[in-house]
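Participant: The following comprises the amino acid sequence and a computationally predicted model.
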Amino acid sequence: MDKKKRFTKVELGLGILALLLLTAIAYKVFESLNERNNLAKATLNCRQIITAMRIYSSDCSGTYPDARGTVSKTANHAFRKLFEEQILDNEMIFGCPLSPFAPDGVIADSHIEPNSSKFYKAVQAGENHWAMTAELEDSSSGSFPLLYENPVSATWPPKWNADMSENPVRGRAWKSGIIVGLNDSSVSLEPLASAHGAAVGLRPDPETGKALFEAAFDEAEAASDDPFKVEVLGVE
């Protein structure tokens, strides 16, 4: 009788252990699927914004909405022009999963003062996740980063907070990297140089020793007769 009881307790212990293991595996699978779903949404948003910018450039002599002569202190200001030109009518694509910046869906005000922009409510402060490189044109190098997730600060080359991966704070990264859209309209998840750090750049290419942003700058500078300048338009 005692042996039977002891055997039953062992079986119970093994059963609990197996249940815990299955729960842990299921959680990891769910976490992985959830991350992939979030990354897919973010990548789609990035592609849609770049498409809208390309449509804008086709109507504006190849320039993007931040072009010189316009007031574009931040990416928010530049993106608002996409609504003013009636290229976009939905600001939700400027959001991103696990971001502190969330569009509210309101882009226009029917009760506006004369000479005011009807779309001043589009991508207001706190409603845009995406930063961009200023003063590029659609004829600029296709390998130049055009659109990317908001960095820690609007400095070149941009850096992100790896310590706060997948936490809704400014400059946060994904566990696997940062979503970057290039001027050729391609979008990819680029790995960071380190999984730890409050200001981390992208991982350098093992062959050139240069990360994506630095390599693009060097290429553009070498091809330019004048001193090449670059600026990050951050978010507000």
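Facilitator: Looks like it came in fine. Numbers count the residues shown, from 1 in each chain.

Participant: hey, let's count contacts and neighbours off CA atoms from now on
Facilitator: Fine.

Participant: biggest helix in this protein by residues?
Facilitator: Ranked by number of residues, the top helix in the chain under DSSP state H is helix 2-59.

Participant: on contacts alone, who are the packing partners of it?
Facilitator: helix 75-84, strand 145-149, strand 178-182, strand 187-190 (3 or more C-alpha pairs under 8 Å, 6 or more residues apart in numbering; DSSP states H and E).

Participant: Indicate which one of the ones you listed is closest to Ala216.
Facilitator: strand 145-149 (7.5 Å; C-alpha to C-alpha).

Participant: So which elements touch that closest one?
Facilitator: Using 3+ C-alpha pairs under 8 Å, 6+ apart: strand 145-149 touches helix 2-59, strand 130-133, strand 178-182, helix 212-223.

Participant: could you redo the ones you listed as TSV and give each row distance to Pro145 and mean neighbour count?
Facilitator: Listed next are these as TSV, based on distance: least, C-alpha to C-alpha, whole Å; neighbours: other C-alpha atoms under 10 Å:
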stretch	distance to Pro145	mean neighbour count
helix 2-59	11	14
strand 130-133	7	24
strand 178-182	4	23
helix 212-223	7	16
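
Participant: Would you point to the one among the helices and strands packed on helix 2-59 that's packed deepest?
Facilitator: Of all the helices and strands packed on helix 2-59, strand 145-149 carries the top mean neighbour count, a mean of 25, counting by mean count of other C-alpha atoms under 10 Å.

Participant: sorry, back to before: turn the helices and strands packed on strand 145-149 into a markdown table, including distance to Arg80.
Facilitator: Formatted as a markdown table, the helices and strands packed on strand 145-149 follow (distance: least, C-alpha to C-alpha, whole Å):
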| stretch | distance to Arg80 |
| --- | --- |
| helix 2-59 | 11 |
| strand 130-133 | 13 |
| strand 178-182 | 19 |
| helix 212-223 | 25 |
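
Participant: what about versus this one:
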Amino acid sequence: MTTTLITGANKGLGHETARRLIAAGHTVYIGSRDAERGRQAAERLGARMVRLDVTDDASVAAAAKAIEADGGLDVLVNNAGVEARAEGNVVIGAAEVTADIMREVFETNVFGVVRVTHAFLPLLRRSAAPVVVNVSSGLASLTRVTAAGTPTYAYPGVAYPASKTAVNMITVQFAKAFPQMRINAVEPGYTATDLNGNTGIQTVEQGAEIIVRMAQVGPAGPTGGYFDAEGTLPW
């Protein structure tokens, strides 16, 4: 039996990923900073719930202890994320972004990934087939963001793409450090979720496809890569 933890899984892409992995036979922990919403999601899906706020050391440590006591972990999906938007669902651009805004986004999207991964490393290293999936973004690709005339080039935000580029580097460095694990970054695509005020052009079912696929990668599968549903992405 494969045991999987998904952060930020009480809604959106995390929720759909949990549903699909449960259908595939995984035992799934819904990681949610709101215990009641997490409990409701777990009941809907037939999952387990663990309270987990990726920005809080004590919360993450307690979650790791609880999952260890239940038997351990095989797959970690670092899905929890935030984007910097102002009133009216307007993306905060270069003229308005501040260090405080950057810090808030990085606290969840970057430091949260490191905090959670570090806490669960001892459990993952005991697994026969450990997997980590870091939910990144196409906006993390310097190649894409500098390709004039594309939607990625047109995106005005600073904090979110910078945070996801950092996630890609974290993915590469962790993959090199732990070659026995499969550690990859994925781009779900522009999916309609609360993160972007439901402005995305994909459904969560479409967006979750690559997350689910890489969560099930075997020991001979890729590691240290950056993928969307169509294949490998340029850094």
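Facilitator: That came through fine. All values derive from a computational prediction rather than experimental measurement.

Participant: what's the TM-score for these two chains?
Facilitator: The TM-score (TM-score structural alignment, normalised by the length of structure 2) is 0.30; 119 aligned residues with a C-alpha RMSD of 5.7 Å.

Participant: sorry, back to before: okay, the helices and strands packed on helix 2-59 of structure 1 in TSV with distance to Phe7 of structure 1 next?
Facilitator: Putting the helices and strands packed on helix 2-59 of structure 1 into TSV (distance: least, C-alpha to C-alpha, whole Å) gives the following:
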stretch	distance to Phe7 of structure 1
helix 75-84	67
strand 145-149	57
strand 178-182	52
strand 187-190	52
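
Participant: quick revisit: nearest to Ser188 of structure 1, of the helices and strands packed on strand 145-149 of structure 1?
Facilitator: Closest to Ser188 of structure 1 of these is strand 178-182 (C-alpha to C-alpha; 5.6 Å).

Participant: Can you check what angle separates that closest one from helix 2-59?
Facilitator: 20 degrees (axes from the mean of the first three to the mean of the last three C-alpha atoms, to 10 degrees).

Participant: by contact count, what packs against strand 178-182 of structure 1?
Facilitator: Against strand 178-182 of structure 1 (3+ C-alpha pairs under 8 Å, 6+ apart) you get helix 2-59, strand 145-149, strand 187-190.

Participant: nearest to Ile178 of structure 1, of these?
Facilitator: Ile178 of structure 1 lies closest to strand 187-190 among those, at 5.2 Å (C-alpha to C-alpha).

Participant: Kindly reformat the helices and strands packed on strand 178-182 of structure 1 as JSON lines containing distance to Glu214 of structure 1.
Facilitator: Below are those laid out as JSON lines (distance: least, C-alpha to C-alpha, whole Å):
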{"stretch": "helix 2-59", "distance to Glu214 of structure 1": "21"}
{"stretch": "strand 145-149", "distance to Glu214 of structure 1": "10"}
{"stretch": "strand 187-190", "distance to Glu214 of structure 1": "14"}
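
Participant: before we move on, the earlier item: for Leu233 of structure 1, find the nearest of the helices and strands packed on strand 145-149 of structure 1.
Facilitator: Across those, closest to Leu233 of structure 1 is strand 130-133 (C-alpha to C-alpha), at 5.3 Å.

Participant: longest helix in structure 2, by residue count?
Facilitator: As assigned by DSSP H, the longest helix anywhere in structure 2 is helix 159-177.

Participant: Contacts only, for Val77 of structure 2.
Facilitator: Listed by C-alpha atoms under 8 Å, 6 or more residues apart in numbering, the contact set of Val77 of structure 2 reads 4-7, 132-135, 215.

Participant: picking that back up, ok, which of the helices and strands packed on strand 178-182 of structure 1 comes nearest Leu82 of structure 1?
Facilitator: helix 2-59 (7.0 Å).

Participant: what angle separates the closest one from strand 145-149?
Facilitator: For helix 2-59 of structure 1 against strand 145-149, the angle by the same axes, to 10 degrees is 140 degrees.

Participant: distance of Phe120 of structure 2 from Ala63 of structure 2?
Facilitator: Distance, Phe120 of structure 2 to Ala63 of structure 2, by C-alpha to C-alpha, to the nearest Å: 9 Å.

Participant: now do Val167 of structure 2
Facilitator: 22 Å.

Participant: Repeat that for Gln206 of structure 2.
Facilitator: From Gln206 of structure 2 to Ala63 of structure 2 the distance is 29 Å (C-alpha to C-alpha).

Participant: Same drill for those two, tell me which one is more crowded.
Facilitator: Ala63 (23 against 16; other C-alpha atoms under 10 Å).

Participant: The more buried one falls within a helix, correct?
Facilitator: Yes: under DSSP: H, G, I helix; E, B strand; the rest coil, Ala63 of structure 2 falls within a helix.

Participant: Go ahead and confirm it touches Met49.
Facilitator: No: Ala63 of structure 2 lies out of contact with Met49 (C-alpha atoms under 8 Å); the separation is 9.7 Å.

Participant: Which residue ranges of structure 2 form helices?
Facilitator: Counting by DSSP H, the helices of structure 2 are 12-23, 35-45, 57-69, 99-106, 112-124, 142-145, 151-154, 159-177, 204-215.

Participant: what about the ones you listed, which gets the closest to Asn184 of structure 2?
Facilitator: The closest of these to Asn184 of structure 2 is helix 159-177. By C-alpha to C-alpha, the value is 6.0 Å.
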